[in-house]
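Q: Only the shape, not the letters, is given here:
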């Protein structure tokens, strides 16, 4: 992964509480929740608050993140809250290899961490996993 901020940087940030981990879903996603349909992919889910919000609304959800720590925390939160959500350690730059499709994809702060070259790879992956007529909500 040749992101602008490297893996070590994110591991260091997640050793504490990242500034973006606000303990609830992002307000912008709550505001568009009625426009979210069907299956949801949360790309770069972090500790899962956005994914868990949509799972709580009845959506089948897959949250992916390239770090194991946030994925483990997401799974813990899902179990603690009694929510059915799937979380997997996965690099979002490898979405072309994912044989699944989603009606809605959410990205809260992932796109901007990639280099220009990796953004093109990421967008191609998003196109691959988004169902025809699906929606992308990118913050």
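A: Okay, I see it. Everything numeric here is computed off the predicted structure, so don't read it as measured data.
Q: C-alpha only now, for contacts and for neighbours.
A: Will do.
Q: Which parts of the chain are helices?
A: 7-14, 27-31, 49-56, 68-81, 116-129 (DSSP state H).
Q: Once you drop chain neighbours, what's closest to residue 108?
A: residue 139 (4.7 Å; CA to CA, 6 or more residues apart in numbering).
Q: ok, and here's another one to check against it:
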């Protein structure tokens, strides 16, 4: 079995492939499909694979309780920093820590997007 790419390194500036951007899936804001979806979402929302937290912060700004989940600690740090800059409350966790953090494993909405 091949190893997974070091996604944490991509958030620290190391490209996945020679000549690529460090995290090519990061765009200037939430994924394009997100703005039309929040009206149908209910809290709490799990943002699986939240990356730098663009969607998590957008949903929090709309009043949702959001948990951002990502396996890359560097990405979660950027999620927290971005939410703090906007005075938003976004909880973050690594997938392996959800059971030990007291975060409820019950969500009304689960979202996961890829570019």
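A: Happy to help now that I have it. Bear in mind the structure is a predicted one, so any value in this text is a computation, not a measurement.
Q: okay if I get the helices of the first structure as CSV plus distance to residue 105 of the first structure?
A: Below are these laid out as CSV (distance: least, CA to CA, whole Å):
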stretch, distance to residue 105 of the first structure
helix 7-14, 22
helix 27-31, 11
helix 49-56, 10
helix 68-81, 17
helix 116-129, 8
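Q: one step back: who touches the residue nearest to residue 108 of the first structure in this structure?
A: 28, 107, 108, 109 (CA atoms under 8 Å, 6 or more residues apart in numbering).
Q: Of all the helices of the first structure, which one is nearest residue 98 of the first structure?
A: Closest of these to residue 98 of the first structure is helix 116-129, at 7.1 Å (criterion: CA to CA).
Q: how close does the residue lying farthest from the centre of the first structure sit to residue 97 of the first structure?
A: Farthest-out residue of the first structure from its mean C-alpha position, per CA atoms, centre = their mean: residue 117, at 20.1 Å. Separation of residue 117 of the first structure from residue 97 of the first structure (CA to CA, to the nearest Å): 18 Å.
Q: And the contacts of residue 139 of the first structure, which of them are buried?
A: 107, 108 (16 or more other CA atoms under 10 Å).
Q: Which member of the contacts of residue 139 of the first structure is positioned nearest residue 135 of the first structure?
A: When the contacts of residue 139 of the first structure are compared against residue 135 of the first structure (criterion: CA to CA), the nearest one is residue 107, at 11.1 Å.
Q: What is the equivalent residue in the second structure for that closest one?
A: Alignment note (TM-score structural alignment): residue 107 of the first structure maps to residue 112 of the second structure.
Q: wait, its match sits on residue 53?
A: No: with contacts counted by CA atoms under 8 Å, residue 112 of the second structure stays clear of residue 53, the gap being 11.7 Å.
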